[in-house]
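K.L.:
below are the sequence and a predicted model for it; my questions follow.
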Amino acid sequence: MRFNPKARLDRGRVGDAGRGRGGGGGGSRIPAGLPVGGGIGGVLVLVVVFVALQVLGGGGDGGGAGDSAVDGNERYAACEFGSDANENADCVRVAVENSLHDYWSGELGAEYRPIDRLVTFSDSVQTGCGTASSAVGPFYCPGDQRIYLDTSFFDEVLERQLGGPDGGFVEAYVLAHEYGHHVQNVLGTMGEVRTQQGAQSDAVRLELQADCYAGMWTRAATTTRDADGQTLVSELTQQDIDLALAAATAIGDDRIQERTQGQVTEETWTHGSAKSRSRWFRTGLEEGTLVACDTFSAPRV
């Protein structure tokens, strides 16, 4: 994935919360036995991309990581142009967020509203859904409409523990999946979730739809533009797409269960099988429409 060197990056929706206090526990790991919560429509929930659909303690206590903590940092200060994204992994994150913002604003029109923030952190973070540690992996919190990301997840969990791919387009796919959850929040789809576990559950359909939405953005990424009309993404290759598919496969519930417990139990699935995750990403990539990504209307997913 390459970016137009002349594209101007907007850092306004990206920030860093730094290192949290307590609950970090020495970096990312695969969570074990996370509780599965009730209906999304009536509570604030934490949507964790890889491992579980989890309710976190009520409404939280701060409405996010804290604006002073997020805004008062220098992590993204050097991210001004696409040329910076071509040289700096942090700036890639800004560029991808900008591309997702432009794509979904065009796709949803008047219904669209942007995320409040993409927040990177270490160890733990205060969110509108409660306190979260690095152990939960990347997630979207509907309570404050923010995406949270401990970047150590990709090396420590996805690659080393789950045997997934490394680098390249992988993080972009993850961010696109999480932005897909924001789109679901905007459209009210989260309120459709009633069943929380099982291969055909609403929770699984929600996650597979987010994968499909990630595919939609991938299909159109090279058409997205900055505020001045400059193309943001100048190149997206088949290798990038293959990396996204490999990541989707690695984080299927069946693959995770095989690696962590030695057996597959479909009745506890919350995110879908490896085959389903890659298939729905490909559906979004090939079809490119919200209708094609309606997992809730599909007889089986």
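P.N.:
That came in fine, so what should we check first?

K.L.:
switch to C-alpha atoms for all contacts and neighbour counts from now on
P.N.:
Noted.

K.L.:
where does the closest residue to residue 146 other than its chain neighbours sit relative to residue 218, distance-wise?
P.N.:
When the adjacent residues along the chain are set aside, residue 146 lies closest to residue 117, with 4.9 Å between them (Cα to Cα, 6 or more residues apart in numbering). In this structure, residue 117 and residue 218 are 21 Å apart, going by Cα to Cα, to the nearest Å.

K.L.:
alright, now check it against this:
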Amino acid sequence: MTFNEGMQIDPNRASSGGGPGRGGKLALGGGAGGLIVLVLTLLLGGDPGSVLGQFTGAGSDQQTTAGTEGTPEHCKTGADANRYIDCRVVLTAQSLDTVWGAQLPEQTGTRYVAPALRLFSGAVSTGCGNATSEVGPFYCPADQTAYFDTSFFQELTARFGASGGPLAEEYVVAHEVGHHIQTQLGDINRAQNDPKGAESGAVRTELQADCYAGVWAHFADKSPAPGSSQPFLKPLSDTDIKDALSAASAVGDDRIQRAAQGRVNPEAWTHGSSDQRQKWFLAGYKSGQVNACDTYSARSLDNPAGAR
């Protein structure tokens, strides 16, 4: 899914570098997010506190990146977004702002307020505490910011077997903004209230963010960019959808568990299976409807109605 080359990247849409760490609430992992490190730590018998400390500020001696610069200077147009991952993250966020700015009030009556977007390298201080690149992309409800170290996208392909196409990367950004939609609709705390298990609030929260990413994809190649008659993105192809499904599959709990220990333990799930993540993305993509993403009321997480 490539961008129309003439789209303009907002120099103020993103910030770069560290930020004030206030500690406290745990951030939510993204396409893989905290899942990569946390699940492997739990499965292999490590101390989860050593991982969670990255989000609470406990015992961290990591250097945080400094400064609060804006969008990287080389990110000017859609052509740059098609060439550079950091530019792609920013322009994807702008596309998400356009889609959700129209669809959230129309479908739910809630005014969309754009999340902040921060690009960092190595480590960053957030409203949820300190985090390192090992955690992957994540969303912090405390400061309503989505954080990205773009080196993660190479990991998504090299370590987790995703196809690596543009929509695979854009899906991750859309998933994180999906957590922001949950914050606006008042659902975000359901993950922490029921944090583990195949039917848990955590899994339902992550699958809903996948579904919201699908809702964005439904409209992304149709909604005109502000001041333009063209959408940010060119029409979706079957290959684009396969790329997104590949990314969703790559970070399923069952796939990561099987790779780590050779067996699957649903009682330890936090994000859902590969099959579930693909199906809920498709539920959002095929319907374009927020109400198709009600994972909390779903009787079966394996068979969302909108994915059929």
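P.N.:
Yep, that arrived. Keep in mind that what you see is a predicted model, and the values were worked out from it rather than measured.

K.L.:
can I take it that residue 117 of structure 2 is in a helix?
P.N.:
No - residue state for residue 117 of structure 2 (DSSP: H, G, I helix; E, B strand; the rest coil) corresponds to strand; a helix is not indicated.

K.L.:
from what I can see residue 276 of structure 2 touches residue 301, true?
P.N.:
Yes - using Cα atoms under 8 Å, residue 276 of structure 2 is in contact with residue 301, at 6.6 Å.

K.L.:
which strand or helix spans residue 93 of structure 2?
P.N.:
Secondary structure assigned from DSSP states H and E places residue 93 of structure 2 in helix 85-108.

K.L.:
and that helix, what does it pack against?
P.N.:
For helix 85-108 of structure 2, the contact count by 3 or more Cα pairs under 8 Å, 6 or more residues apart in numbering; DSSP states H and E identifies helix 78-83, strand 116-119, helix 166-185, helix 201-220 as packing neighbours.

K.L.:
that one vs helix 166-185, what angle?
P.N.:
40 degrees (axes from the mean of the first three to the mean of the last three Cα atoms, to 10 degrees).

K.L.:
please identify the most buried of the helices and strands packed on helix 85-108 of structure 2.
P.N.:
Ranked by average neighbour count under the criterion mean count of other Cα atoms under 10 Å, those are headed by helix 201-220 at a mean of 29.

K.L.:
what residues of the next helix or strand after that one count as buried?
P.N.:
Once the chain leaves helix 201-220 of structure 2, the next helix or strand it forms, by DSSP H and E, is helix 238-250. Neighbour counts over helix 238-250 of structure 2 (16 or more other Cα atoms under 10 Å) mark 240, 241, 242, 243, 244, 245, 246, 247, 248, 249, 250 as buried.

K.L.:
and residue 223 of structure 2, what is it in contact with?
P.N.:
With contact set as Cα atoms under 8 Å, 6 or more residues apart in numbering, residue 223 of structure 2 has these partners: 98, 99, 230, 231, 232.

K.L.:
residue 3 of structure 2: which of these is nearest?
P.N.:
Each of these was checked against residue 3 of structure 2 using Cα to Cα; the closest is residue 232, at 5.7 Å.

K.L.:
residue contacts, that closest one?
P.N.:
In this structure, residue 232 of structure 2 makes contact with 3, 4, 7, 78, 91, 95, 220, 221, 223, 224, 225, judged by Cα under 8 Å, 6+ apart.

K.L.:
now render the helices and strands packed on helix 85-108 of structure 2 as a markdown table, adding distance to residue 191 of structure 2.
P.N.:
Converted to a markdown table, these look like this (distance: least, Cα to Cα, whole Å):
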| stretch | distance to residue 191 of structure 2 |
| --- | --- |
| helix 78-83 | 33 |
| strand 116-119 | 21 |
| helix 166-185 | 11 |
| helix 201-220 | 4 |
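
K.L.:
ok, back up a step: which residues touch the helix holding residue 93 of structure 2?
P.N.:
When contacts are defined by Cα under 8 Å, 6+ apart, helix 85-108 of structure 2 is touched by residues 9-10, 13-14, 71-72, 74-76, 78, 80-82, 110-114, 117, 119, 150, 169-170, 173-174, 177, 216, 219-220, 223-226, 232-233, 289-290.

K.L.:
just give me the neighbour total for the residue nearest to residue 146 of structure 1.
P.N.:
Here the count is done by other Cα atoms under 10 Å, and residue 117 of structure 1 has 22 residues near it.

K.L.:
distance check, the residue nearest the centre of structure 1 against residue 47 of structure 1.
P.N.:
In structure 1, the residue lying closest to the centroid (Cα atoms, centre = their mean) is residue 178, at 2.3 Å. Shown here: residue 178 of structure 1 relative to residue 47 of structure 1, a distance of 8 Å by Cα to Cα.

K.L.:
shared neighbours, the two?
P.N.:
With the criterion set as Cα under 8 Å, 6+ apart, the overlap between the contacts of residue 178 of structure 1 and residue 47 is 139, 140.

K.L.:
residue 50 of structure 2 is in what secondary structure piece?
P.N.:
For residue 50 of structure 2, the host element (DSSP H and E) is helix 48-56.

K.L.:
against which helices or strands is that helix packed?
P.N.:
If contacts are counted by 3+ Cα pairs under 8 Å, 6+ apart, helix 48-56 of structure 2 sits against helix 35-43, strand 129-132.

K.L.:
buried stuff in it?
P.N.:
By neighbour count, with 16+ other Cα under 10 Å as the criterion, the buried positions of helix 48-56 of structure 2 are 51, 52, 53, 54, 55, 56.
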